[in-house]
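**Q** one predicted model, sequence on top.
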Amino acid sequence: MTFITYTTLDQPLSIDVFNHHLIKLSLPEQEKILRYLRWQDAHASLAGKILLLEAFKQAGFPDISLKEMYRDDYGKPCLANTPAFNISHSGKHVVCAVSNEDVPGVDIEEVRPIGFEDFSSYFTTLEWNAINHSSDPLEAFYQHWCAKEAFIKRDGRGLSNDLRTIEVTNNLVKMDNQISYVRYFDIFPGYKMALATEKDMDVQLIPLRLNSSELH
C-alpha cells in the first residue's frame, strides 16, 4: 500500500501551526526552511514534512520523529528505519508518498504554457513522437516529464541521471534494466502528478487542511 497525503496552500500557514510543526524537525531542516526568502517556498517545505508525519501515521507508524532527518549525497531527505517516502510540490500544491512495501517516487508539476519544443533533447524519439502526436501536446509533455521525475526520485540519484536514458511508455518507465510502474492522478486542475513504484499497488489518497487543529 502507498499512502499519498496532499494539501493546498492558498495562504500561509498560521504562525501557531508553522511554529508548532517547525520544532519537530532537525535543526538543519529548520534552518533550511527559515532561509527561504519567499513564504511560499518556506511553507511548502514545512508542509511536506507535516504531510510526511500524517502519511507515516496512516501507514501504521505514528511515533516516527523527524528530528533525525538528514540529507544524502544527492540532497534527498532521509530517515533511518522508516517506511520509504518522497515529497514534491509545485505552485500552491504539496504531495507526499509513503509506502510500507516499496520505494515510491512522486512528482507534481503545474501545467504552464511553455515552448516545450526546446526540451526535445530530454526525450527519446518514441516519447517525442507520442507527445507531438497527442491530442494535447502540452498536457502530454507534462505527463511524460512528471513520470520521468517520479522515476528519478524513486531511483534516488536526482538529476545525475540523463533524462534521455529514461523512457516513458504509457504506465511504465524504463532505464537500462530498471522498470517502474507509473500511475497518474488528476487531483488538482491545471497540474500533472505521477507516482512511480516497483509494481502496481493500492494507493490511498488523503487530503489534509494544514491549518486545522486536527494536525496539532
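**A** That came in fine, so what should we check first?

**Q** when you work out contacts or count neighbours from here on, use the C-alpha atoms and nothing else.
**A** Noted.

**Q** would you map the strands across this structure?
**A** For the chain, strands defined by DSSP state E occupy the ranges 2-8, 70-71, 77-78, 84-90, 93-99, 105-110, 167-169, 172-175, 178-185, 191-197, 203-207.

**Q** okay, now the one to match up with it:
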Amino acid sequence: MNQPEIRIYTGEIQAWTSDVLSWKSRESLCGRRLLAYGLLDWGKEDLFQNIHRADELYDYLEGMIERGRHGKPYFRGNIGIHFNISHSGAYGACALSLIPCGLDIQEVRKIRSKKMLERVLTQEEQKRVQEAKYPEEEFCRYWAKKESFLKLSGNGITKSMRDLEPPEWYEEFQIDSGISGCICAEEDCYVSIQQVSSEKFFQRFLP
C-alpha cells in the first residue's frame, strides 16, 4: 500500500512579500502565497484560471476557506486537498496532502520562564530539556511537535499541551539551524520538504 504524500513548502517571509509596502500581517500573506504555490504544484491550475495578480490571491483564497469550531482552516467544498500553515521567525511554511495533517515550525528562542516549561511539558520532558546541551533547541522541538498535534486535531489551545497523546505518525524536521518543525497525520506518510524561491511564484502571478 502506498503511503499518502505530504508536501511542505517553505519560504522566507520577506522575499515572498517583497512587493507589498504595507500589510497587516506579512506572515499571513506569505502563508497564503505558499498555499497558492502548493495548489499549483498539486495540479490545481484550474482554481486560478481567472487570477493573474499576486495582490488578488489573499482575498480569493480567503473566500475558499472555512474554519472549524476551534479555528482550523479547510477548503469549502471538496477539492480533495488538505492543508496546514505555520510561520515563525523569518520563515513561513505550508503543508498540503490528500489527508488531514498538522504542521508547525518554531524559531529557537530563549525559554521565558520555568512556568512555561511546566505548562507545556511533562516532568520527564522538562528534565530532558534542562539536561540538554542546548535547552532552547530541545524546548523548541517539543513545542513544534505538540503544536502540530493540536493543529492536526483542530482543538487548538483548548487542550493541555502537557498531556497530549501523539497521533499515529509524526516526523520532525529543520528548515535551518534556527527553526525546528514537525508534521503529523493519522497514518504513515511520505514527506517532501522544499524551500521554494519566490521568483517561481512571481513568474506565475504578477506583483
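**A** Good, I have the coordinates. Worth saying up front: this structure is predicted, and the values here are computed from it rather than measured.

**Q** any idea what the TM-score comes out to?
**A** Once superposed, the chains reach a TM-score of 0.78 (TM-score structural alignment, normalised by the length of the second structure), with 183 aligned residues with a Cα RMSD of 2.2 Å.

**Q** distance of Ser121 of the first structure from Ile166 of the first structure?
**A** As judged by Cα to Cα, to the nearest Å, Ser121 of the first structure and Ile166 of the first structure stand 12 Å apart.

**Q** quick one: which of those two has more around it?
**A** For Ser121 of the first structure versus Ile166, the count of surrounding residues by other Cα atoms under 10 Å is larger for Ile166: 22 against 11.

**Q** map the more buried one onto the second structure.
**A** Taking TM-score structural alignment, Ile166 of the first structure has Leu164 as its aligned residue in the second structure.

**Q** surely that match is in contact with Glu147?
**A** No. Contact criterion Cα atoms under 8 Å: Leu164 of the second structure and Glu147 do not qualify, at 9.8 Å.

**Q** list the contacts for Met1 of the first structure?
**A** Taking Cα atoms under 8 Å, 6 or more residues apart in numbering, we find Met1 of the first structure in contact with Ser99, Asn100, Glu101, Met201, Asp202, Val203, Gln204.

**Q** what's the mean distance for the lengthiest helix in the second structure versus the first structure?
**A** Longest helix in the second structure, counting residues (DSSP state H): helix 135-153. Between helix 135-153 of the second structure and the corresponding residues of the first structure, superposition yields a mean separation of 0.6 Å, by mean Cα distance after the TM-score superposition for the first structure.

**Q** quick check: that helix aligns to which part of the first structure?
**A** Against the first structure, helix 135-153 of the second structure falls on residues 137-155 (TM-score structural alignment).

**Q** contacts for that stretch?
**A** Contact partners of stretch 137-155 of the first structure, identified using Cα under 8 Å, 6+ apart, comprise 86, 103-109, 111, 113, 116, 127, 130-131, 134, 158-159, 161, 163, 166-168, 173, 180, 182, 184, 192-197.

**Q** which residue in the first structure aligns with Lys44 of the second structure?
**A** Aligning on TM-score structural alignment places Lys44 of the second structure opposite Phe61 in the first structure.

**Q** gap between its match and Phe3 of the first structure?
**A** Using Cα to Cα, Phe61 of the first structure is found at 12 Å from Phe3 of the first structure.
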